[in-house]
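Engineer: mind looking at a prediction? Sequence and model below.
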Amino acid sequence: MFERTVLDNGLTVVTCAMPQSRSVGVALAAAVGACYERDDEAGMSHFIEHLCFKGTARRPTPKHISAEIEGVGGILNASTGREETVYWAKVTRSHMTTAIDLLFDIALNSVFDGTEVEKERQVVIEEINMNLDIPQQRVSMLIDALLWPEQPLGRDVAGTKETVSSIDRAAILGYVGTHYVAGNMVACVTGDVVHADVCREIEARCAGMPQGLTPRGYRSNAEQVEARVGVDSRDGEQAHVCLAVHGVSRADERRFAMDALNVILGGGMSSRLFTEIREKRGLAYDIHSYGEHFLSTGSLVVYAGVDPARLDECLEALLGELSQIRAGVTQEELQRAKELVKGRLELRLEDTQNAALWIGGQQLLNNEILTLEEVCQRVDAVTLDQVADVAAEFLRSEYLSLAVVGPVQGVLPPRLPAP
């Protein structure tokens, strides 16, 4: 079970006791990500996440920051998403205070030295270049741009080389001052911890934290009336394919049925796509599907990497599987999907770091926390009719988007065949 306290300044502190654990997971999350940026400042959230590891008044260099956690055998990292930025550390129980102190220091007291800003700008641009060169990353960017054209969800989290190059220190300080405020942030600590002790440690480190809360929400339009296609033609040994439709938001109760549909379709080695595309036809080494749930929309995406000469055959097979699953799934498939979802979640939550990210993320994004047992109950409650309903609603020819990266040209809009 978890415990939750809102401090006087508005910061939410959540703990989850895991008395069997030798480690402690600490996460400090801010409700700001790529979707809260203007078009001209795309990449700002991600850039700031990088810069928070470059120095504070008390820890003036990157090495001072990293060595403090690595010197006690811990792990330190951060990530930027569409709607959140998370700083986290995993350490042994005896070093919990060090992890809390360091995370609050880098998130609240980074100096954003001008020289470090310029150096890290080049690092981020190289990260962007790297992702553009990796076809799996590039096709993921392309499918997002097709699903949400000219919208925040359609932009890459890292921004573009042009927008990152234009961000200056004044803009960084203004952005941090707006979004890194107490009401926008959640601290989560998991492991063999006492809630009151954690609250006391955190409260001592956020006394000067700016108060406030910024509005949640951004432009999003999932309306689509015809199939969309995007192709990035380039040299390579494979054609990388993403075939996608819009899905449901994380607040939509249908997300559990959508997740079951995703697992049956392409979640694991016993899924329909893996069985048909890889095992039966030998078309792809990597074939899978995944679902995403955001504030007001979501997506269901199929990925495959194939021989360019067999692209048409692969697309025909993928569309055939989508059509077949739209016609219905079996009780056996649904039960197997439920057990996979529940089992994978249970295994994931044995790790204190994963537990801190999962629990803290729920509090930050949903303002509520479902326990493992509550999630499992909702997964178990999914019916065949519910899976059939989401398949019928979302798996339609006019809702399809197709992205291809590789040595191909002239890709036609996708269309589902009759089942």
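Structural biologist: Thanks, I have the structure now. Numbering: from 1, shown residues only.
Engineer: contacts, neighbours, all on C-alpha from now
Structural biologist: Fine.
Engineer: mind checking how far stretch 201-214 is from the chain centre?
Structural biologist: 26 Å (C-alpha atoms, centre = their mean, to the nearest Å).
Engineer: included below, for side-by-side comparison, is a second structure:
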Amino acid sequence: MPHMLPLVHAGAIGSDLTIEQDHGAVVRRSVLPGGVRVLTEQIPGMRSATLGAWIGVGSRDEAPEHAGSTHFLEHLLFKGTARRSALDIAEEFDRVGGESNALTGKEYTCYYARVIDTDLPMAIDVILDMVTGARLDQADFDMERGVILEELAMNEDDPGDVIHERFTEAVLGGHVLGRPIGGTPEIINAVTRDAVREHYREHYTPEGLIITAAGGVDHDAVCAMVADALTRGGWDLAPGIVPAGRRDRFAPVEATLDPEVRITRHELEQAHVLLGTRGFSATDERRSVLAVYNAILGGGMSSRLFQEIREKRGLTYSVYSFGAPSTETGVFGVYGACIASKADEVERLMAVELERMADGITASELERAKGQIAGSMVLRLEDSYSRMSRLGKAELVFGDLWSIAEMLDDVHAVTVDQVRALAADIASRERVSVRVGPA
């Protein structure tokens, strides 16, 4: 039986761990000189390889004078280095049928590439050239400001994006986790290239870098290529440097809920309704219980919300529940879209289902939810990108990496009483109601 891989605390140096995973996969973790952490998962028979370069810094970490820098860097690192133009970067991946992209979160940034295994050396060289040697030219900065403003405008035109952003702000208002990841037009217009450069130099360092790779990879070869690429990029990989520590998962979160938010959008045909509350942290020991609870409440077509609000009453096309965790806290909500005249009824039914969950669930609901989670979990981890991402989050957030078998065992161990207790907890919390729609 595979065992949980306890990742050495981020502050450890010179550590090297190896453990077998499910079906012959092998996970290894090393800390290189400079404090760079490298985690790989070699998966037998897989010809693809996905590389991720993680910086444990997201939108929550921006100093006031650097606000917007995290999102800006996600764009600017693809604009060129001393060795490559933006076109060179794009062509490197296009000529091998690979792909590269980046994602910015509230707590981390990741630059990644997916290629066939024989092209992994190229991917490492290009991605780490971007990380170590971004030009951050003024002309590129000015152009990308316009691109980012267009991106924000596109998001603002999507009422689904708007309501989720406003919901998070309402639940975590005043806390840095309540800030929008991409910034606002005011923030993007105000930030300067010098501020972005300062943010880059402060946080893009060896001790803050985590490299993850999964698929057709060899750990020792990846470590050697990473060290070579970082040295070529001018980073000092001095011995004895301690990796950056993980966040304090027990830090208090002081935020005042805004119980009701109404946004009038005359051009919309539907009202978008979101009802929810403060949720759970990513490391909460009840996370498997929460997954089962969510599946029963609003995680699929057989869920209570879908059956009651859509199938029995025909009030919505889309209705679901969701959780969004972070290190210290999270949000949990129920979303639906309907014609404006039905918004009050839809919200009332959402509240009823939240209360009904606290009354208990059936054994058949429990087993169906476990099967749904188990199947989706295994299918989700069938590609090298998902495995790469799992390694990064394990190192940044959890501090350990469970095998698939252990994750499934944890889900199957959830009981009716545990779900009922969690449901009662959620039902007792102060709620936030957000709507976006016509007057």
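Structural biologist: Right, received. Where do you want to start? For clarity, every value in this text was computed on a predicted model and none was experimentally measured.
Engineer: after superposing, what score do the chains get?
Structural biologist: Once superposed, chain against chain, the TM-score is 0.92 (TM-score structural alignment, normalised by the length of the first structure); 405 aligned residues with a C-alpha RMSD of 1.8 Å.
Engineer: next, count neighbours for Leu128 of the second structure.
Structural biologist: By the measure other C-alpha atoms under 10 Å, the count of residues near Leu128 of the second structure is 26.
Engineer: give me the aligned partner of it over in the first structure.
Structural biologist: Matched by TM-score structural alignment, Leu128 of the second structure corresponds to Phe104 in the first structure.
Engineer: how close does its match get to Val306 of the first structure?
Structural biologist: Here Phe104 of the first structure is placed at a distance of 45 Å from Val306 of the first structure (C-alpha to C-alpha, to the nearest Å).
Engineer: re the thing from before, doesn't the match of Leu128 of the second structure fall inside a strand?
Structural biologist: No: Phe104 of the first structure is assigned helix when assessed by DSSP: H, G, I helix; E, B strand; the rest coil, not a strand.
Engineer: list the contacts for it?
Structural biologist: Contacts here follow C-alpha atoms under 8 Å, 6 or more residues apart in numbering; on that basis Phe104 of the first structure touches Leu28, Arg205, Cys206.
Engineer: show me these that map onto helices.
Structural biologist: In this view, those that belong to helices under DSSP state H are Arg205.
Engineer: and which of the contacts of Phe104 of the first structure is nearest Asp232 of the first structure?
Structural biologist: The closest of the contacts of Phe104 of the first structure to Asp232 of the first structure turns out to be Leu28 (C-alpha to C-alpha; 37.5 Å).
Engineer: setting aside sequence neighbours, what's the nearest residue to the closest one?
Structural biologist: On the basis of C-alpha to C-alpha, 6 or more residues apart in numbering, the spatially nearest residue to Leu28 of the first structure that is not a chain neighbour turns out to be Ala187, at 4.5 Å.
Engineer: quick revisit: checking the contacts of Phe104 of the first structure against the second structure: which ones persist?
Structural biologist: Contacts conserved in the second structure for the contacts of Phe104 of the first structure, counting by both residues aligned by TM-score structural alignment, their matches' C-alpha atoms under 8 Å: Leu28, Arg205, Cys206.
Engineer: quick one: map the first one onto the second structure.
Structural biologist: When you say that, I think you mean Leu28 of the first structure. Per TM-score structural alignment, Leu28 of the first structure is aligned with Ala53.
Engineer: thought that match was touching Thr205?
Structural biologist: No: contact between Ala53 of the second structure and Thr205 fails when scored by C-alpha atoms under 8 Å: they sit 11.7 Å apart.
Engineer: apart from its chain neighbours, what residue comes closest to Tyr335 of the second structure?
Structural biologist: Leu274 (4.5 Å).
Engineer: what does Asp359 of the second structure give?
Structural biologist: What sits nearest to Asp359 of the second structure in space, not counting adjacent residues and going by C-alpha to C-alpha, 6+ apart, is Arg420, at 6.8 Å.
Engineer: which helix or which strand is home to the one you found?
Structural biologist: Using DSSP states H and E, Arg420 of the second structure sits within helix 416-428.
Engineer: list the buried ones in that helix?
Structural biologist: Residues of helix 416-428 of the second structure classed as buried by neighbour count (16 or more other C-alpha atoms under 10 Å): Val416, Gln418, Val419, Arg420, Ala421, Leu422, Ala423, Ala424, Ile426, Ala427.
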